[in-house]
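Undergrad: here is my input; please provide its structure:
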Amino acid sequence: MTVTRPSPDGSGPQPPARTAHPATQRWGDLDVVPTGPRVQVSARIARRLFTAAVNRLAVTVVITEADGRRTTLGKGGPVATVSRAEEFFARLGRDQLIGFGEAYLVGAWDAEDLGGFLTVLAEQMSDLVPRPLQRLRAVVAKRPPRAQVSSKKNSRDNIAHHYDLSNDLFELFLDESMSYSSALFDTDRLDRGDHHSATPPGAPTAEELHPAQVRKIERLLDATGVGEGSRVLEIGSGWGELAMRAAQRGADVLTITLSTEQQALARERIAAAGMSERARVELCDYRAVTGEFDAVVSVEMIEAVGHQYWTTYFQTIDKVLAPGGKVGIQAITMPHDRMLATRNTWTWIHKYIFPGGFLPSVDVIDEVTREQTSLRLTDRLSFGSHYAETLRLWDEAFLGDSEAVLALGFDDTFLRMWHFYLEYSRAGFASGYLDVNQVVLTRPEEQA
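TA: Okay, here's the model as predicted:
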């Protein structure tokens, strides 16, 4: 993908005139290349570390210097090209992984098979930096800004940053259920596939995405016993699909969100399905929920809670869960040791995509609920490879509708950002560094 940028003096190629979306105002000083003595030193260190790391990996990186000299690194595999080496290493040296992502946004490097290239890196994530230097993480890594901690005060803005971008944008690449979470495909071949490939052999097709999204929702409703007369709380409405399907089972549903865009479209979809009397969509922080519910369900919302509030999150669920009730949570998870190592690190994903978010481990879900609530983890399904394919299908649809994205007022940098986000995420699941789980929490002594 090519980013069209005018030259500094205003000459050269100009992007077509469009109504700018507010999201395009986020770039700040992204076009300013880091300079100065400290940057020069950090850039040299970054170059040495990057060269050593890439030369151990099954990738190919072609670096073009300002004078035209080319250097090829790596052991062969997915190819990345660094076209502006000085800028690339300046950004990498000053801002580490944030700089790596920003260098992609501005076109200092590129990769035809971006997901494949990033997957190889993700497989070696814990060893890309020599272990002795990893002890300096606390000194070098930036901490999350206080304004992005997912407190009651900040959460609305954090959610709006991503989910209030545009319902029209999400409709371009999601399936008809408007499900923005991992699908559950009806196959075990994903666990045996080659996720380094842009399109693995036998991979699910776009036509299979909608049934797989429905399967994911229905499984969670089955696992929590949702049926006729069930009182259901959904934390994180999305665009209303789970609430509608629970209501179609005869349940009475309260679904809550902090996104005004999601609330509006969810209400519209629920009304169109004739379910408004059974499913209410309210703007509400999970900490403010009252009442009693037979089932509490939440699909990929815990990632926005922040590690500082996991205890509050689970205690709130424990408080509103009726005797004999069940909790079903679909959560993106990471290994426990990596969670502990990175919980105070500000990342590219935080800066550009999900401010205030943080991924739990399955271990910490078990630990917090055991120590702080009466809930116990009683069932778990892991299907991370399915998320890799979900993200691939989303990215293909997004890139296929890039002109429509631009017509909504987003710019070329946004296109690169979203493509990087989707492929960066896919790499996490394809490599096994990330996983997605459906977990069920109950009070075992109350179950018949």
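Undergrad: make it CA atoms for all contacts and neighbour counts henceforth
TA: Will do.
Undergrad: how about the helices in the stretch 51-200 of the chain?
TA: Remark: helices assigned in the stretch 51-200 of the chain by DSSP state H, counting those that start in this stretch are 85-105, 114-123, 131-134, 137-140, 155-163, 167-173.
Undergrad: who wins for proximity to Lys319 among those?
TA: Across the helices of the stretch 51-200 of the chain, Lys319 has its closest neighbour in helix 155-163 (21.1 Å, CA to CA).
Undergrad: any idea how far that closest one is from the middle of the chain?
TA: Helix 155-163 has its C-alpha centroid displaced from the chain centroid by 14 Å (CA atoms, centre = their mean, to the nearest Å).
Undergrad: list the buried residues for that helix?
TA: 155-161, 163 (16 or more other CA atoms under 10 Å).
Undergrad: max-length strand in this structure?
TA: strand 321-333 (DSSP state E).
Undergrad: and it, how far out from the chain's middle?
TA: On the basis of CA atoms, centre = their mean, strand 321-333 sits 21 Å off its chain's mean C-alpha point.
Undergrad: list the helices and strands that strand packs on?
TA: When contacts are defined as 3 or more CA pairs under 8 Å, 6 or more residues apart in numbering; DSSP states H and E, strand 321-333 packs onto helix 209-223, strand 293-299, strand 435-442.
Undergrad: right, so these: which one is the most enclosed?
TA: Mean neighbour count (mean count of other CA atoms under 10 Å) peaks for strand 293-299 among the helices and strands packed on strand 321-333, with a mean of 25.
Undergrad: ok, which stretches of the stretch 201-350 of the chain are strands?
TA: Counting by DSSP state E, counting those that start in this stretch, one finds strands in the stretch 201-350 of the chain at the ranges 231-235, 252-257, 279-283, 293-299, 321-333.
Undergrad: any idea how far the residue lying farthest from the centre of the chain is from Ala85?
TA: Within the chain, Asp67 marks the point farthest from the mean C-alpha position, 38.3 Å out by CA atoms, centre = their mean. Applying CA to CA, to the nearest Å, the value for Asp67 to Ala85 is 10 Å.
Undergrad: same check, this time on Ala279
TA: Ala279 is 54 Å from Ala85, by CA to CA.
Undergrad: neighbour count winner among those two?
TA: Ala279 (26 against 21; other CA atoms under 10 Å).
Undergrad: what's the closest non-adjacent residue to that one?
TA: Val253 (4.6 Å; CA to CA, 6 or more residues apart in numbering).
Undergrad: check contacts around that neighbour.
TA: 231-234, 243, 246-247, 278-280 (CA atoms under 8 Å, 6 or more residues apart in numbering).
Undergrad: apply 7 Å and report the result again.
TA: 231-233, 243, 247, 278-280 (CA atoms under 7 Å, 6 or more residues apart in numbering).
Undergrad: please generate a structure for the following sequence too, so the two can be compared:
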Amino acid sequence: MTASMEKKGSKQSNSSLSGFAAVVSGLLERLPYGKLTLYQPDGEKLVYGREHSVHGKEHPRGRYVEAQIKVLDNNFFSRVVMFGHIGFAESFMDGEWQTDDVASVVAWFLLNLSDNPLLEGTGNKSILVNALGALNQLLHLFKFNNKDNSRKNISYHYDLSNDLFELFLDETMTYSSARFSDDWLLSLKDAQISKYEALCRKLKLKEGDSLLEIGCGWGGFAQYAVSKYRIKYTGITISKEQLAYAEKAFEKLPELSGLFEFKLIDYRDMKRAMKPEGYDKIVSIEMIEAVGDEYYDAYFAKIDELLAEDGLAAIQMITCPDNRYDLIRKNTDFIQKHIFPGSLLPCLHRISKATSLTRLSLFEVEDLGNSYAKTLFTWQERFEAQLKRVGELGFDQVFVRKWRYYLSYCAAAFAMRNISVVQAVYSRPNNLNLCHSSFLERFAAPKNFESIGEVII
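TA: As a prediction, the model looks like this:
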């Protein structure tokens, strides 16, 4: 397949391209699905892919992925060749290319994932691309999540500015996937509350329960659970900004005094001796992405240690496909370099391996992938509507484009189901709180041994 090429309405040969531009064009020609239109700085238009083809099948217009890129600076081509998909993103950050919809561009590349020469581990990986990518990988290796690095990694993102996050999050200040499963038309706030209630329901939360939240964020779940269920709540974080915000929010709720506490502490420093009977319930909402492969075992071992014998633990986590986990683990992407240093998306197989070293057993799983795509698109709309205020907070245009790319990049990945998010509930065998009441009644009913009769073997 070759790209069609136009300049002022006339067809031209692909041979008119030279240098890095020719390399990039040759690589894009390998991607067969959907349609990408690329405009060069001199006005030439190149079209890649087959418009109506997805996985070898013809689709009506509107059912395939179509995207366009307008290159403003030829430096774009060299950055893509030198640094692959990270160079592609950084070129956007620096204003070297633009598009009417970043998410559609990302979706087009994801649609062609198995043939994508810009990514590691694909069938068409090119030795010409990402020649200097080892530099990004080396930087990422230095951000592994020991206790000191974890604080730095979390602070890099979550301590940017509480005022910034208030611009695009809803009133609950919840920075994790909402839950639109029951009603796609819910407001963002109501969908976040739906997520909170789903977790409380899965935890079988009741008044008087002790609950530990690992990674309490700005305290949104804490406010909901304590207010509605009157539980005894403990939240831990390593973000000073989030801790201060959560504590201040609860100062406005004197009726909840004595029912909550927040601690600035790493989860690894929590000890059973702090609460000898253990916590009745443990929840962790999209914190595991900051744990890292080398600490998954320790993370679940700590949950096992802190959870009461008949307790329940609910973990909301972003996941990647099992068959791509090792590739993702061994490489570095835009999110890890520019948004969440030290982060890694687990796969369910790796999580199962970690929990197999504990007494924890998986009890329930719910997928919320589509809900996260909608959450991210909503965040982006709210962010874009507040650009003037973003500037007033001191963030420049490079930052704006970086976040535009970040939100779009993630939204497309969830929408195309290349990654997902799940709520997983864990307990231990013989937890009678999980038995249906009819079974308990049967097991506990008085037995008339005289009526059993003679047992014939």
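Undergrad: ok, the residue nearest in space to the middle of structure 2 - contacts?
TA: Geometric centre of structure 2, nearest residue: Ile318, 4.4 Å, by CA atoms, centre = their mean. Contact partners of Ile318 of structure 2, counting by CA under 7 Å, 6+ apart, are 286, 289, 345, 420-422.
Undergrad: include distance to Leu203 of structure 2 when you put those into CSV, please.
TA: Formatted as CSV, the contacts of Ile318 of structure 2 follow (distance: CA to CA, whole Å):
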residue, distance to Leu203 of structure 2
Glu286, 16
Glu289, 21
Leu345, 24
Ser420, 21
Val421, 18
Val422, 15
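Undergrad: what about stretch 155-175 of structure 1, how long is it end to end?
TA: When the termini of stretch 155-175 of structure 1 are compared using CA to CA, they are 27 Å apart.
Undergrad: hmm, back to that, any idea which of the strands of the stretch 201-350 of structure 1 gets closest to Glu112 of structure 1?
TA: Nearest of these (CA to CA): strand 321-333, 26.9 Å.
Undergrad: by how much does that closest one deviate from structure 2 on average?
TA: In the superposition with structure 2, the average deviation recorded for strand 321-333 of structure 1 is 0.5 Å (mean CA distance after the TM-score superposition for structure 1).
Undergrad: okay, and that strand goes to which residues in structure 2?
TA: The aligned range for strand 321-333 of structure 1 in structure 2 is 307-319, by TM-score structural alignment.
Undergrad: angle of the helix or strand hosting Leu399 of structure 1 against strand 321-333?
TA: Assessed by DSSP states H and E, Leu399 of structure 1 sits inside helix 384-400. Counting by axes from the mean of the first three to the mean of the last three CA atoms, to 10 degrees, helix 384-400 of structure 1 points 70 degrees away from the direction of strand 321-333.
Undergrad: specify, as a residue range, where helix 384-400 of structure 1 falls in structure 2.
TA: By TM-score structural alignment, helix 384-400 of structure 1 lines up with residues 369-385 in structure 2.
Undergrad: in that stretch, what's buried?
TA: 369-380, 383-384.
Undergrad: what do you get for stretch 321-332 of structure 2?
TA: Neighbour counts over stretch 321-332 of structure 2 (16+ other CA under 10 Å) mark 321, 325, 328, 331-332 as buried.
Undergrad: show the end-to-end separation of stretch 342-357 of structure 1, please.
TA: For stretch 342-357 of structure 1, the first and last residues are 12 Å from each other (CA to CA).
Undergrad: what of stretch 315-329 of structure 1?
TA: 14 Å.
Undergrad: and the contacts of that stretch?
TA: 220, 224, 287, 290-299, 372-375, 438-442, 446-447.
Undergrad: rewinding a little: can I get the strands of the stretch 201-350 of structure 1 in CSV including distance to Ile45 of structure 1?
TA: As requested, those are exported to CSV (distance: least, CA to CA, whole Å):
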stretch, distance to Ile45 of structure 1
strand 231-235, 45
strand 252-257, 44
strand 279-283, 48
strand 293-299, 41
strand 321-333, 32
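Undergrad: quick one, which of those is nearest to Tyr180 of structure 1?
TA: Closest to Tyr180 of structure 1 of those, according to CA to CA: strand 293-299, at 9.2 Å.
Undergrad: what helices and strands are in contact with that closest one?
TA: Under the contact criterion of 3 or more CA pairs under 7 Å, 6 or more residues apart in numbering; DSSP states H and E, strand 293-299 of structure 1 touches strand 231-235, strand 321-333.
Undergrad: give the contact list for the aligned partner of Ile238 of structure 2 in structure 1.
TA: Mapped onto structure 1 by TM-score structural alignment, Ile238 of structure 2 lines up with Leu258. The contact partners of Leu258 of structure 1, taken as CA under 7 Å, 6+ apart, are 156, 159, 283-285.
Undergrad: with Leu408 of structure 1 instead?
TA: Per CA under 7 Å, 6+ apart, neighbours of Leu408 of structure 1: none.
Undergrad: Thr378 of structure 1 now?
TA: Per CA under 7 Å, 6+ apart, neighbours of Thr378 of structure 1: 440-442.
Undergrad: doesn't it belong to a strand?
TA: Yes. Thr378 of structure 1 sits within a strand when classified using DSSP: H, G, I helix; E, B strand; the rest coil.
Undergrad: against Lys326 of structure 1, how distant is it?
TA: The spacing between Thr378 of structure 1 and Lys326 of structure 1, counted by CA to CA, is 10 Å.
Undergrad: same check, this time on Ile217 of structure 1
TA: Ile217 of structure 1 sits at a distance of 15 Å from Lys326 of structure 1 (criterion: CA to CA).
Undergrad: I'd say Met301 of structure 1 and Ser237 touch.
TA: No. At 9.1 Å, Met301 of structure 1 does not count as touching Ser237 under the criterion of CA atoms under 7 Å.
Undergrad: the two: which is more packed in?
TA: Legend: neighbour count by other CA under 10 Å for Met301 of structure 1 and Ser237, higher for Ser237 (27 against 20).
Undergrad: this completes my enquiry, with thanks.
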